[in-house]
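J.: Okay, structure incoming, though there's no sequence with it:
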């Protein structure tokens, strides 16, 4: 059974507020780039997809599914060297892959900035190659960027959050280019919805989901 450490809600909320204060400054700086940015919307994002690794993808998937503007969340594996990996292989930590989610979204309804905010709220980005008791490179914190604008925003926010001391420790999130993404086995998709009564879902995913929904109240599909 997977175990997951849950960051206290109060520190998560503080972190989120610090993060959102940085957005307007970041977008002002980013307007100098070759790809235009307007009103919290990054234009011409490749396939309107964000790809994040933030520990167990069962948790990440269900959190991002809650947000208005997110049309699909696909759990899978990326960042490694083994072709067509299985879940059993990835859990060994020897494939180089991370458990990750492709988040398909409508930039007219939700911006990449807001998805980054959700990413940093959804997990502890200061833990290296782990999330609590889930240990291994497969649980690493990572942003897989699809274009230069996504990389620029990710790098900027990490720098700002470190400078503001949002966490006691420095953020260790890796920012790396998107490559081949392998869709996980069918039973990993919509895991929480399909396994809601299991112990892991009740003890880990449900509390994290409730806290996530409190932070993003006003931006949820169902309220």
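T.: Cool, the structure landed. Keep in mind the model is a prediction, meaning the values are calculated, not measured.
J.: contacts, neighbours, all on C-alpha from now
T.: OK.
J.: tell me which residues of the helix ranked longest in the chain are tucked away?
T.: Secondary structure of the chain per DSSP state H: the longest helix is helix 9-30. Neighbour counts over helix 9-30 (16 or more other CA atoms under 10 Å) mark 9, 12, 13, 15, 16, 18, 19, 22, 23, 26, 27, 30 as buried.
J.: and the nearest residue to the second one once chain neighbours are set aside, how many neighbours?
T.: So that's residue 12. Distances taken as CA to CA, 6 or more residues apart in numbering place residue 121 nearest to residue 12, at 6.0 Å, with adjacent residues excluded. Residues near residue 121, counting by other CA atoms under 10 Å, number 24.
J.: for residue 197, same thing?
T.: If we define neighbours as other CA under 10 Å, then residue 197 has 11 of them.
J.: hmm, back to that, how about the residue nearest to residue 12, what does it touch?
T.: 12, 13, 15, 16, 212 (CA atoms under 8 Å, 6 or more residues apart in numbering).
J.: May I ask which two of those residues are separated the most?
T.: Farthest pair in these (CA to CA) is 15 and 212. Separation: 12.4 Å.
J.: Put this next to the first one:
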């Protein structure tokens, strides 16, 4: 039986690409969650006014890849110390967040965030150092427009993909080589 996590950590193109590189991940859907506007468009989410985050719904087979690996990969592929941004992508729509469906997921997410704090110790003099990933109840999840789905595979030479997604995919593949697809 598969499990599903909904998580946000910057641009959903990067999360989508990195998760698709892992064996045991059966589906990744880019979308929007955590906001108030029903069925928002990409353009609306980009304004930051809807309250939604760019997120991915990751479905995986826990007999192939453990939930903890899915979550540790999440904390590997983005910097959870950056409040409302990842690199040059700025705004609440790029926040680091985990959206739990039940109490068991909430506990898994809290444990993963605690493990991430050991990985992401702030360097001396850092402006941002603490993990800022929020753990929020999962509300409605709205699939992003078709052109956002599996964006990296469809646009491998696009500048953003080359500059931002490729390093994240490579980092996840290196750290979780035994799960590389």
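T.: Alright, I've got the coordinates. Because the structure is predicted, anything quoted here is derived from the model rather than measured.
J.: coming back round to it: what about the counterpart of the residue nearest to residue 12 of structure 1 in structure 2, distance to residue 174 of structure 2?
T.: Residue pairing (TM-score structural alignment): residue 121 of structure 1 is matched to residue 76 of structure 2. According to CA to CA, to the nearest Å, residue 76 of structure 2 and residue 174 of structure 2 sit 10 Å apart.
J.: and for those two, which residues touch both?
T.: With CA under 8 Å, 6+ apart as the test, residue 76 of structure 2 and residue 174 reach no residue in common.
J.: So for stretch 206-214 of structure 1, what gets flagged as buried?
T.: Neighbour-count burial for stretch 206-214 of structure 1 [16+ other CA under 10 Å]: 206, 208, 209, 211, 212, 213.
J.: what range in structure 2 does that stretch sit on?
T.: With TM-score structural alignment as the criterion, stretch 206-214 of structure 1 aligns to 166-174.
J.: How far does that stretch sit from its chain's centre?
T.: Centroid displacement of stretch 166-174 of structure 2 relative to its chain, using CA atoms, centre = their mean, to the nearest Å, is 14 Å.
J.: cool, stretch 94-113 of structure 1 as well?
T.: 6 Å.
J.: helix or strand right after the longest helix of structure 1?
T.: strand 37-38 (DSSP states H and E).
J.: That next one aligns to what range in structure 2?
T.: Counting by TM-score structural alignment, strand 37-38 of structure 1 has no counterpart in structure 2.
J.: Stretch 185-193 of structure 1 now?
T.: Counting by TM-score structural alignment, stretch 185-193 of structure 1 lines up with residues 145-153 of structure 2.
J.: For residue 76 of structure 1, see how far away residue 15 of structure 1 is.
T.: 27 Å.
J.: Which stretches in structure 2 count as strands?
T.: Along structure 2, counting by DSSP state E, strands occupy 3-9, 25-33, 53-60, 85-86, 89-90, 96-100, 134-137, 142-143.
J.: Show me the contact partners of the fifth one.
T.: Going back to what we said before, that points to strand 89-90 of structure 2. Contacts for strand 89-90 of structure 2 (CA under 8 Å, 6+ apart): 10, 11, 84.
J.: Trace residue 14 of structure 2 over to structure 1, please.
T.: Taking TM-score structural alignment for the superposition, residue 14 of structure 2 sits opposite residue 59 in structure 1.
J.: got the contact list for the closest residue to its match other than its chain neighbours?
T.: Leaving aside its sequence neighbours, residue 59 of structure 1 sits nearest to residue 205 (CA to CA, 6+ apart; 5.5 Å). Contacts for residue 205 of structure 1 (CA under 8 Å, 6+ apart) come out as 58, 59, 192.
J.: swap in residue 14 of structure 2?
T.: 77, 152, 161, 164, 165, 168, 169.
J.: Among those residues, which one lies nearest to residue 115 of structure 2?
T.: Looking across the contacts of residue 14 of structure 2 and measuring by CA to CA, the closest to residue 115 of structure 2 is residue 77, at 14.4 Å.
J.: Having no further points to raise, I will conclude here.
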